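Student: Need coordinates for the below:
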Amino acid sequence: MEIEFYDLGEIDDAKLEFAVINVTYQDKLVLVKHKDRDTWEIPGGHREEGESINTTAARELFEETGAKKFDIKPISEYSVAKGQSTTYGRLYVGVILEMGQLPGLEITEVKLFDKLPQNLTYPNIQPHLHNRVYKNDKFNMHKTITVVE
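Tutor: Next up is the predicted model:
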């Protein structure tokens, strides 16, 4: 598996399938647990037909965390290549300003962390996306989070 990062706009918008939002609340990293898994993941998800990728990011953040007010900004595009298949997404950084009720769709739990836990849903992808945000000061909107190497 190979992960690459690109400047915003470098990847054709039509190819962007995913939005991933590295977000904090009360200076803690926000991770979620999907109802079908026992692992933690960074909020995000698939783009729906006819939806802009920025709308995808806002929708997914609300659906997966219950965030009512938040500040997010796109920082990078990325690709994940597995064999002959490559998928593309946009990476965001953000801060949740006000939490609301979890909508009760796919996510069963939202938890605040000081650092990425070991039991991640996508352990070969999520640390790279997280590090892209928190190891580069120009993207950091808030307190630096400790990163698991």
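Student: alpha carbons only for contacts and neighbour counts from here, please
Tutor: Noted.
Student: Show me where this structure has its helices.
Tutor: Per DSSP state H, the chain has helices spanning 53-65, 126-134. These are given in chain order.
Student: Would you do the same for the sequence below? I want to compare the two.
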Amino acid sequence: MVKVRFYDEVEDSLLKFAVMIARHDGKWVFCKHRKRETYEVPGGHREPGEKIDETAGRELYEETGALDFDLDRVCVYSVTSVDEEGKEGEETYGMLYTAEIRKFEKELHSEIEKILITKDLPEKWTYPEIQPVLMREAKIRRGGYHDE
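Tutor: All right, here's what the predicted structure looks like:
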């Protein structure tokens, strides 16, 4: 089990991940990793010396092929594992973004097999306890985030 929490800000050095709730032409953008049968929102680890906004742009490009896009910070999120006795593990932090993608590269050059552009949410999530919660929070904080 995991706990997902949200913050307005934390110390920059604590931010280890960037996750983007991405849209293109009014539809959601999800990624399918080559080694998985599930879908996920674009995101990934911050590299040493990288600003968190740079991480977001790099990961969005690497995982979706996005060439022309706008990123908007939503909030800080954290994920904490919780064992069967309710004991919490280490809390890890990331920055949650919304992304509006206007143009994609013709092919992907990463571990991502394909992207899915759809009005519907996937049935099989890679991280079902985390990513739907992040999407809900982005929608709440962004006034529906362009719900149809």
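Student: Could I get the TM-score for this pair?
Tutor: Superposed pair, TM-score by TM-score structural alignment, normalised by the length of the second structure: 0.90. Supporting alignment: 141 aligned residues with a CA RMSD of 1.4 Å.
Student: picking up where we left off before, JSON lines for the helices of the first structure, including mean neighbour count?
Tutor: Converted to JSON lines, the helices of the first structure look like this (neighbours: other CA atoms under 10 Å):
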{"stretch": "helix 53-65", "mean neighbour count": "21"}
{"stretch": "helix 126-134", "mean neighbour count": "19"}
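Student: Leaving out chain neighbours, which residue sits closest to the residue minimising distance to the centre of the second structure?
Tutor: Residue closest to the mean C-alpha point of the second structure, counted by CA atoms, centre = their mean, is Val19 at 2.6 Å. In space, and not counting its chain neighbours, Val19 of the second structure is closest to Gly43: 4.1 Å by CA to CA, 6 or more residues apart in numbering.
Student: Nearest to Arg37 of the first structure, out of the helices of the first structure?
Tutor: helix 53-65 (13.9 Å; CA to CA).
Student: Give me the mean distance between that closest one and the second structure.
Tutor: Its matched residues in the second structure lie on average 0.3 Å from helix 53-65 of the first structure after superposition (mean CA distance after the TM-score superposition for the first structure).
Student: quick one: contacts of that helix?
Tutor: 13, 16-21, 32, 43-48, 67-68, 72, 74, 90, 92, 99, 102-107, 110 (CA atoms under 8 Å, 6 or more residues apart in numbering).
Student: Residue range in the second structure corresponding to that helix, please.
Tutor: Using TM-score structural alignment, helix 53-65 of the first structure corresponds to residues 52-64 of the second structure.
Student: got it, and stretch 93-107 of the first structure?
Tutor: Against the second structure, stretch 93-107 of the first structure falls on residues 98-112 (TM-score structural alignment).
Student: that older thread, what distance separates the match of helix 53-65 of the first structure from the middle of the whole chain?
Tutor: Taking CA atoms, centre = their mean, to the nearest Å, one finds the center of stretch 52-64 of the second structure at 10 Å from the center of the full chain.
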